[in-house]
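K.L.:
Mind folding the following:
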Amino acid sequence: MRADSIEHLRRFFGYDAFRGVQSSVVDRVLAGQRTLAVMPTGAGKSLTYQLPSVMLDGTCIVVSPLIALMHDQLRAAEAVGIRAATLTSVDDNRAETIERFRAGALDLLYIAPERASGEGFRNLLTQAPLSLFAIDEAHCVSEWGHDFRPDYRLLRPLLDRFPEVPRLALTATADAHTRADILEQLGIPEDGLIVAGFDRPNIRYHIAPRENTTRQIIDVVAENPGPGIVYAQTRKGVEQLAEKLAAETGRPVLPYHAGLDPEVRRRNQARFVASEDMVVVATVAFGMGIDKPDVRFVAHAGLPKSIEAYYQETGRAGRDGDPSVAHLFWGADDFARARQRIGEVEPARQPGERARLTALGALVETAGCRRRILLKHFGEDAPETCGNCDNCLNPPAAIDASVTAQKFLSAVFRTGMLYGVGYIEGILTGVSSERSLMNGHEKLSVFGIVDGDEVAMLKPVSRALLLRDALRTNEHGGLEFGPEARPILKGEAKLELVLPPKRERRRRGAKGSVPNPVGNPLFEALRAKRREIAQETGLPPYVIFHDSVLRDMAMVRPASLAALGQLSGVGARKLDAYGQDFLDVIRQF
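P.N.:
Here you go, the predicted structure:
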């Protein structure tokens, strides 16, 4: 490691040491090498190009997929004293930015892949020295990735035009196949791959079947103060859930989806980024452009597209390292719809999509450690238990429900594979109706063969059969056999059922949900000062200082600027800009 790396790290970012693989990545960049760094969200990916940008001659070109993300990163870079700019379609200072670039007055220039791949931009880059190409969200370059962006495939000619400029690709979510594709597409050698661990130990994973989704998510919001993201699967679902959460929780709640007016979307996103307690209900389009480290919870009101998508979406929680939670509520109909979508894609992609869905099924159905399944999916060894997921904290019971499954499948078969779950349950439990009488189904051997405690197993059994593709729903909502039905029906395959323990509701802000010393007068006064500065400067509160820095201030109570400057996360620029304001608050206590 170059000796001046730590000096610059302290001066700009206020840290005395690198985290994880940051130092290895920075060393390669400073040595002029090409690198792909796979680092989990919250591991400090942006630092690995921001720090070299102030240590090397020339401008670092950062290719980033979303304008909102660029503007968030721009604010954060400028706050620590890095000379940065964006060159996007919504910027009205493009001419000024180009002049700053030509004059060598920029450390960082953020650009979208659509502009970066154009001939005009390539010509512009010949007019000033370049220090580095940084390709953020690099999984977008791969057709195997879950967020493929065709414009990322056009970056190679730009990079190859400047072969002497080091290139750094960054992503949080890439399995082995996707990593190999990124290396090839961006011209990075195999020995340039650095993979950090995928584990996010501060995130607690909870996964449960949907029962009353709105009530389940209201409970999550009530238990978790601080900013949160709730993902719904449709625009209508977003609107309805946002309205109900706002009415039931008393928290500020805003919707976000592509159907909203662009100005409303921009305003809602800006309000969320600046907030310390807002909940945004959104489609999955929201979040990739959010560089907000203090999100305390993420909740899914339905199944994500893949484990990669789930990992990335839940990874938007707790990027500051503080405890956070991720809740997923799923239904068997999610899997039925997903299988339908797979049938509509081109045949060559179907095996991969089916494998992704099977992996998701294993994650939601397991009685074991959730984190272990996540980490193994990314090729990482993991202990049997993590101590911070629902199954590890409160182990569920697993029972053999094969006999009940056989009864259910028999009833589906004997009624002609025409009816939905509710009707089949009625036949099995002997509920007489006009329809069952008219159809003659009350004379079937399966009528009324389920009673007692077994009745409660029918809904989870039907859900498990749909999840495993033993049952499918047709276009009229009727159940029919899937390819996994016959092995279960013939006793060649078992159906194990996971029975989650009854979940106790906790009151809002229950002890242990957030590590902040809420109620500590000094800490609250420091947060109030941060809010005041944020409003004056137009910056989100977390850009001023993270909660962890305010906690340190409240605990250490530095009495001078020099002492304040020794706290982790207090760089020279922030010390000069805000130090005296926070010292004045501390002196009052």
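
K.L.:
CA only for contacts and neighbour counts going forward, please
P.N.:
Will do.

K.L.:
Kindly provide the distance from the residue of the chain positioned farthest from its centre to residue 428.
P.N.:
What lies farthest from the middle of the chain is residue 443; by C-alpha atoms, centre = their mean that is 51.9 Å. Noted for residue 443: a distance of 12 Å to residue 428, by C-alpha to C-alpha, to the nearest Å.

K.L.:
Shouldn't residue 28 be within a helix?
P.N.:
Yes - assessed by DSSP: H, G, I helix; E, B strand; the rest coil, residue 28 belongs to a helix.

K.L.:
Neighbours of it, how many?
P.N.:
The local packing of residue 28 (other C-alpha atoms under 10 Å) involves 18 other residues.

K.L.:
contacting residues for it?
P.N.:
Going by C-alpha atoms under 8 Å, 6 or more residues apart in numbering, residue 28 touches 34, 35.

K.L.:
just wondering, since we're on it, how far is it from residue 136?
P.N.:
For residue 28 relative to residue 136 (C-alpha to C-alpha), the value is 17 Å.

K.L.:
now the other sequence, so there's something to compare against:
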Amino acid sequence: MPANPDAADLLQHIWGYAEFRGLQREVIEHVLGGGDALVLMPTGGGKSLCFQIPALLRDGLGIVVSPLIALMQDQVAALRELGLRAAFLNSTLDAETARRVQEQARRGDLDLLYMAPERLLSDSGQRLLDQCRIALFAIDEAHCVSQWGHDFRPEYGQLSILRERWPHVPRVALTATADVPTRQEIADKLLRDGRAFVSSFDRPNIRYRVVEKRDGRAQLLQFIRGEHAGDCGVVYCLSRNTVEEVATMLAAQDIAALPYHAGLSAEMRAHHLRRFLDEDGIVMVATIAFGMGIDKPDVRFVAHLDMPRSIEGYFQETGRAGRDGLLAQAWLAYGLQDVVQQRRLIELSEADATYKRLSTAKLDAMLALAEAADCRRVRLLAYFDETSTPCGNCDNCLSPPELIDATESAQKLLSTIYRCQQASGTRFAATHIIDVLRGKRGDKVERYGHHAVSTFGIGADLDEQDWRSLLRQLVAQHLVEVDAAHFNVLQLGAASREVLRGQRRILLKRRAPGSERKRRAPRGVAGSGATAASAGAALQALSRVDAALFERLRAWRASTAKEHGVPAYVVFPDATLHAIASTRPATLADLRGISGVGDVKLERYGPALLACIADTK
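P.N.:
Just a heads-up that it's a prediction; the model follows:
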């Protein structure tokens, strides 16, 4: 390490990286100069370096505010593995340990101190900070400050005290997810004349895929078995009961699945989180209570069995896949019931009318993404005011769906809803309406005399699944409303007249049978800003990796991590082991050239790595 290192020296010698990515250097220079910053970078984009390096170069202690008590230990352990002086203060510490950490902070013996917002906001927390020389404040997961956001935390709203009590200390607010209104709210509450650094939200290594939900659990099982056997992944479900049932189902199929939700004891949640972080191949089945701040880099897929509430939530959750830059998948099973369920949750909430309107708008944007027939990545990025070109790496790009003008079919469906209600003076759910359309003379159809309505049997040319797919699109566009409080009966939306009068076209998305390629998700490396083509090139290079050496390196890493009491990825991520296995460095100097191998890790692990390479022929 040079005598007076600059940011680039720290990046190379501590973290083992040759150059900064994206906006990292600009953010670091701005904060080093004492400026406030709002940093928006996608998950895995390198946000942490934007405050860690300035904290080391500025005089004093870097204070990191994080809502993730369960993960602070791993974040601190990763920094200590790099040779940095880091600690955390939260409710998991006993009194003696907490006192010792506070003394280290006062003496200036720490580089970085992680604190839960509750601890920082307490009288004792503020007294401690008054007794320290503070280099900067970093507020992680800063979108939690927004009461209109998808993950509001009330205590975050009180963090405005940072600029009031310590006005001359720079503040860095960091998040991977924030639309324009949320960004403004973060700046207003946490920063003073802050500069916004907004990186591309694109995660080119993630393949986005939406399937029509028919038997969601069977489809999920097929997806994991067929494309991600043995991989680490996360499966999101809406309810706790579904989490338990899906985890049990997967475990019964010899998939290492664990449940995670707020109804489990704190001890059980901690145990399952520990296994997920420490072991390879664990599939966590969870509610959205799980995942914020998860640093595990080798999550190969994120699956949703239920519709996310918003694009922000979807982006945040899917972003937990592929943090290492290797290819990963975001898989969503989506059906009509998802639309009904999410809208019902909004209607039944105790929130005010303004919040309900905002929630409905966010849900509608998510539905539009799920129903899209064009590039999903283009739509996803457009939500965050970012323009892009078709990615070539989502389901719609890889297997373009066939678009059919379904306006006439939509008119038939809408007319049938109207005529059944008109004939009986009551409303009916989807199954009954589709039976009438297809000319099925069941007991209920006969009882209400609907075999006599003019639309009976006019939809016999389409099967039930086609009608349900069309109905889902009409519901998503508010052309049909579903009364979830009254047995999911259907009623016409205000805009349905435009369709009935021929003033609005309806296009039905239909994928040709067998057109979607079924294969295991490829493993490759896609760096920041990589295109599908560059990801493919990296994949070809990685296909020559010596598999035996890679597995030997992983085994060494697992035993080393266990000795050190840290997750395996804290020792080295898979991407670094891939690079070692493919290049087979013969000397410590060669090993030093591998991305992710800094000075401390080279000294600590270099000889063992070279021994693994020499022993694997």
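
K.L.:
Just the TM-score for the two chains, thanks.
P.N.:
Scored by TM-score structural alignment, normalised by the length of structure 1, the superposition of the two chains gives a TM-score of 0.95; 585 aligned residues with a C-alpha RMSD of 1.9 Å.

K.L.:
if we can go back for a sec, the residue farthest from the centre of structure 1 corresponds to which position in structure 2?
P.N.:
Correspondence of residue 443 of structure 1 to structure 2, assessed by TM-score structural alignment: residue 452.

K.L.:
list the contacts for its match?
P.N.:
No contacts exist for residue 452 of structure 2 under C-alpha under 8 Å, 6+ apart.

K.L.:
Repeat that for residue 386 of structure 1.
P.N.:
369, 371, 372, 392.

K.L.:
What lines up with it in structure 2?
P.N.:
Structural alignment (TM-score structural alignment) places residue 386 of structure 1 against residue 391 in structure 2.

K.L.:
repeat for residue 185 of structure 1
P.N.:
When structure 2 is aligned by TM-score structural alignment, residue 185 of structure 1 is paired with residue 189.

K.L.:
Skip the chain neighbours and tell me the closest residue to its match.
P.N.:
residue 160 (5.4 Å; C-alpha to C-alpha, 6 or more residues apart in numbering).

K.L.:
Thought residue 186 was touching that neighbour, still the case?
P.N.:
No - using C-alpha atoms under 8 Å, residue 160 of structure 2 makes no contact with residue 186, being 9.8 Å away.

K.L.:
Looking at the two, which one has more neighbours?
P.N.:
More crowded of residue 160 of structure 2 and residue 186, by other C-alpha under 10 Å: residue 186, with 24 against 15.

K.L.:
show me what contacts the more buried one?
P.N.:
With C-alpha under 8 Å, 6+ apart, residue 186 of structure 2 has these contacts: 38, 142, 143, 145, 146, 173.

K.L.:
Check residue 150 of structure 1 too.
P.N.:
Contacts of residue 150 of structure 1 (C-alpha under 8 Å, 6+ apart): 140, 141.

K.L.:
Tell me which residues touch residue 482 of structure 2, please.
P.N.:
340, 475, 488, 489, 490, 491.

K.L.:
Show me what secondary structure element comes after the host helix or strand of it.
P.N.:
According to DSSP states H and E, residue 482 of structure 2 maps onto strand 480-483. Proceeding N to C from strand 480-483 of structure 2, the next assigned helix or strand is strand 489-492, under DSSP H and E.

K.L.:
mean deviation of that following strand from structure 1?
P.N.:
Taken over the aligned residues, the distance from strand 489-492 of structure 2 to structure 1 averages 1.7 Å (mean C-alpha distance after the TM-score superposition for structure 1).

K.L.:
show me where the stretch 501-617 of structure 2 has strands.
P.N.:
Ranges of strands in the stretch 501-617 of structure 2, per DSSP state E, counting those that start in this stretch, are 507-510.
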